[in-house]
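1. let me see the structure of the following:
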Amino acid sequence: MPKVDLLNVSGQQVGEIELSENIFGAEINASVLHEAVKNYLANQRQGTQSAKTRAEVRGGGRKPWRQKGTGRARQGSTRSPQWVGGGVVFAPKPRSYRYTLPKKVKRLAMKSALSSKVKENGIVILDEFKMDAYKTKDMVNILNNLKVEKKALIVLDEKNDYVVKSASNIKGVTTTLVNTLNVYDILNHDQFIVTKDAVHKIEEVYA
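-> Below is the predicted model:
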């Protein structure tokens, strides 16, 4: 089982925690991670793009000139796609890009993402993460104590508005809960900061 130092918000070691081998020490499957990230990004797309076909643009009801005898190419409408102001061929219309992955693939991707953070020494486990005021400055001090210099994802076991709002103005820092944790956010951040209770919940869910 992988062992990781247990820290407090001052950055001091207060113990060690053993992580589940099945979840935090799994073999990293790059292809499954790719599928999970692609699925997440596809589901974020709004799909609101729209353009008009030749049936929807204004005008073009009259044939611009007679069929034969002018020396020009035959035309039936001034709103055909080749005309300026004409309709778009195969015009995009609002649609949903959402699709779902099999549950086994989702679980495997999550285990691979979590294991990659342990392997890269990008995981920081805290005994608890509590704040009693909305203070961005205090959050910056905590991150400095934990030697967090790059993008960081803070994972909580339960919502704490003081933590969430204190971190919201810090560039590159994102907060989330265990039940909304996703593979994209884990891979998109360099540091994975998680509370001890959140680790236990993750192990319960993905055991």
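2. C-alpha only now, for contacts and for neighbours.
-> Fine.
3. now the element after whichever strand or helix holds Asn141, going C-ward?
-> In this assignment (DSSP states H and E), Asn141 forms part of helix 136-145. With elements assigned by DSSP H and E, the helix or strand that comes after helix 136-145 is strand 152-156.
4. how far out from the middle of the chain is that next one?
-> 13 Å (CA atoms, centre = their mean, to the nearest Å).
5. helices and strands around it, which ones?
-> Judged by 3 or more CA pairs under 8 Å, 6 or more residues apart in numbering; DSSP states H and E, strand 152-156 is in contact with strand 173-177, strand 191-195, helix 196-206.
6. so which bits of the helix holding Asn141 are buried?
-> Thr136, Met139, Ile142, Leu143 (16 or more other CA atoms under 10 Å).
7. can I get those in a markdown table including distance to Phe192?
-> Output for the buried residues of helix 136-145, formatted as a markdown table (distance: CA to CA, whole Å):
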| residue | distance to Phe192 |
| --- | --- |
| Thr136 | 19 |
| Met139 | 15 |
| Ile142 | 14 |
| Leu143 | 12 |
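8. what angle sits between the host helix or strand of Ala109 and helix 196-206?
-> Assessed by DSSP H and E, Ala109 sits inside helix 103-119. For helix 103-119 against helix 196-206, the angle by axes from the mean of the first three to the mean of the last three CA atoms, to 10 degrees is 150 degrees.
9. which one, of the helices and strands packed on strand 152-156, ends up nearest to Thr100?
-> Closest to Thr100 of those, according to CA to CA: helix 196-206, at 18.4 Å.
10. and that closest one, which residues are buried?
-> So, applying 16+ other CA under 10 Å, buried residues of helix 196-206: Lys196, Asp197, Ala198, Val199, Lys201, Ile202.
11. run this one through as well so I can compare:
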Amino acid sequence: GKKPKSQKGSGAARWGSKRSPLFVGGGQVFGPSERNYKQKINKKQKVLALNYAINAQAEKGCLFVVDSIKVESAKTKDAAAIVNKINKRDVLIVVENFDDNTYLAFRNIKNCYVIEKSELNAYAIAAFHSILIEKAVVDSLIA
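-> I've put the predicted structure just below:
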């Protein structure tokens, strides 16, 4: 914009703009900026971390491998029966691919989280007390 007053002659300091951070209503000196906190992890390290996390859960006795996790009725009562057989705390359920009825059955259970094989990571496994995983998922991780 236009200079608020002339450069010379007034005896006062030089003003380039009223939007300067030195003036009331002016700009902010070092304003907030978005920051990306993502860090790249090597593929081999990611796989290794996943294997360590699965082994740690298996050693604790908190890893349960089943042939398939399907709730045909889509009833939460049936899904709750499966979860209660395992434990009373939080459960991570890993399936090969989502089935609508299974998702509907498990979605309203507290501390129960259903994910697909593609979403599986070491943090998810470490964060949950018990892991219920399909045999097909385990076979694909080993291969």
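12. so what number do they get for TM-score?
-> TM-score of the superposed chains, computed with TM-score structural alignment, normalised by the length of structure 2, equals 0.77; 141 aligned residues with a CA RMSD of 2.7 Å.
13. the helix holding Asn141 of structure 1 vs structure 2, mean deviation?
-> Compared with structure 2 after fitting, helix 136-145 of structure 1 has a mean deviation of 1.6 Å; criterion: mean CA distance after the TM-score superposition for structure 1.
14. that older thread, identify whichever of the helices and strands packed on strand 152-156 of structure 1 lies nearest to Ile23 of structure 1.
-> Across these, closest to Ile23 of structure 1 is helix 196-206 (CA to CA), at 7.0 Å.
15. what's the matching range in structure 2 for stretch 32-48 of structure 1?
-> Against structure 2, there is no aligned range for stretch 32-48 of structure 1 (TM-score structural alignment).
16. buried residues in that stretch, which are they?
-> Within stretch 32-48 of structure 1, the residues that qualify as buried by neighbour count (16+ other CA under 10 Å) are Val32, Leu33, Ala36, Val37, Asn39, Tyr40.
17. show me what contacts Ala30 of structure 1?
-> By CA atoms under 8 Å, 6 or more residues apart in numbering, the residues touching Ala30 of structure 1 are Ser112.
18. scratch that, Asn111 of structure 2 is what I was asking about
-> Arg89, Asp90, Val91.
19. what about the second one, distance to Asn51 of structure 2?
-> Translated: Asp90 of structure 2. Going from Asp90 of structure 2 to Asn51 of structure 2 by CA to CA, to the nearest Å gives 21 Å.
20. of these two, who's got more company?
-> Asp90 (18 against 15; other CA atoms under 10 Å).
21. alignment lookup: the more buried one to structure 1.
-> In structure 1, Asp90 of structure 2 lands on Lys151 (TM-score structural alignment).
22. what's the distance between the residue nearest the centre of structure 2 and Ala12 of structure 2?
-> In structure 2, the residue lying closest to the centroid (CA atoms, centre = their mean) is Ala124, at 8.1 Å. From Ala124 of structure 2 across to Ala12 of structure 2, the span is 63 Å (CA to CA).
23. tell me which residue of structure 1 is furthest from the middle?
-> Here the centre of structure 1 is the reference, and by CA atoms, centre = their mean the most remote residue is Gly69, at 61.1 Å.
24. what do we get in structure 2 for that one?
-> Using TM-score structural alignment, Gly69 of structure 1 sits opposite Gly11 in structure 2.
25. and what of Leu181 of structure 1?
-> Match for Leu181 of structure 1 (TM-score structural alignment): Leu120.
26. with adjacent residues omitted, what lies nearest to its match?
-> Closest residue to Leu120 of structure 2 apart from its sequence neighbours, by CA to CA, 6 or more residues apart in numbering: Val94 at 7.5 Å.
27. list the contacts of the one you found.
-> Shown in contact with Val94 of structure 2 (CA under 8 Å, 6+ apart): Val114, Ile115, Glu116, Lys117, Leu120, Ile131, Leu132, Ile133, Glu134, Val137.
28. for the spatially closest residue to the fourth one that is not a sequence neighbour, what are its contacts?
-> Okay, so that is Lys117 of structure 2. Excluding its sequence neighbours, the residue lying closest to Lys117 of structure 2 (CA to CA, 6+ apart) is Glu96, at 5.4 Å. The contact partners of Glu96 of structure 2, by CA under 8 Å, 6+ apart, come to Glu116, Lys117, Glu134, Ala136, Val137.
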